[in-house]
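Engineer: Give the three-dimensional model of this entry:
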Amino acid sequence: MLYLDQSAEDVEDALRSMMEGGDYELALQMAIAAEARYKDKADITLLREEAADRARAAVQFLDPFRFVTYTEMAKKEHLSTPN
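Structural biologist: Prediction:
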């Protein structure tokens, strides 16, 4: 973003395009990097949360390890299941 000379709005558009194309993990990783660069942009944080939720939904029944990883990347709490 810094080296690509992209504005926060350009990054937001790119994140939306990635998610529209089904590239949730890429969008999540890009959003995390963008948050570090554009700290005051709430829209990027919302897009990170959306990308994480979509990535989690895509793997929730197939890959529990990636599900946990995406949950942590989303900065969400892991809730234990009742016994």
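
Engineer: Going by C-alpha atoms from here, please, whenever you check contacts or count neighbours.
Structural biologist: OK.

Engineer: Ile32: what's its closest spatial neighbour, skipping adjacent residues?
Structural biologist: Arg48 (6.6 Å; CA to CA, 6 or more residues apart in numbering).

Engineer: And for whichever strand or helix holds that neighbour, what's in contact with it?
Structural biologist: Using DSSP states H and E, Arg48 falls within helix 42-59. Contacts to helix 42-59, defined as CA atoms under 8 Å, 6 or more residues apart in numbering, come from residues 8, 12, 15-16, 19, 24-25, 27-28, 31-32, 34-35, 38, 66-67, 70-71, 73-74.

Engineer: want to put them side by side, so please do this one too:
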Amino acid sequence: MALIITDECINCDVCEPECPNEAIYQGDSIYEIDPSRCTECVGHFDEPQCQQVCPVDCIPLDPAHMETEDQLMDKYEKLTTLS
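Structural biologist: Take a look at the predicted model:
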């Protein structure tokens, strides 16, 4: 499943540059994650990089976008072949 940034976000700017899929962007009030681009870093890293650097631990799994590891890998492959 994709990740989501919760209202606890403090807009510290550390997550956006860590995302290898450019899924994180500045929203109206906090950073947001485009679920169509989020692979939880599958294909790039062993763990989601945004979660690793977030100082307030506000990037959980998004229950609205459930995906298997295989689906995340398929999304990664599609995103990297478009680049």
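
Engineer: TM-score of the superposed pair?
Structural biologist: The TM-score (TM-score structural alignment, normalised by the length of the first structure) is 0.32; 47 aligned residues with a CA RMSD of 4.5 Å.

Engineer: between the helix or strand just after the helix holding Arg48 of the first structure and helix 42-59, how many degrees?
Structural biologist: Scanning forward in sequence from helix 42-59 of the first structure by DSSP H and E, the next helix or strand is helix 64-73. Angle of helix 64-73 of the first structure versus helix 42-59, following axes from the mean of the first three to the mean of the last three CA atoms, to 10 degrees, is 170 degrees.

Engineer: thinking again about what came up before, can you pick out the ones from the contacts of helix 42-59 of the first structure that are in helices?
Structural biologist: 8, 12, 15-16, 19, 24-25, 27-28, 31-32, 34-35, 66-67, 70-71, 73 (DSSP state H).

Engineer: Can you select the buried ones among these for me in PyMOL?
Structural biologist: Entered in PyMOL, the line below selects the buried ones among those, by 16 or more other CA atoms under 10 Å:
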select buried, resi 8+12+15+16+19+24+25+27+28+31+32+34+35+67+70+71
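
Engineer: The host helix or strand of Glu77 of the second structure - contacts with which helices or strands?
Structural biologist: Following DSSP H and E, one finds Glu77 of the second structure within helix 69-82. Applying 3 or more CA pairs under 8 Å, 6 or more residues apart in numbering; DSSP states H and E, we find helix 69-82 of the second structure packed against no helix or strand.
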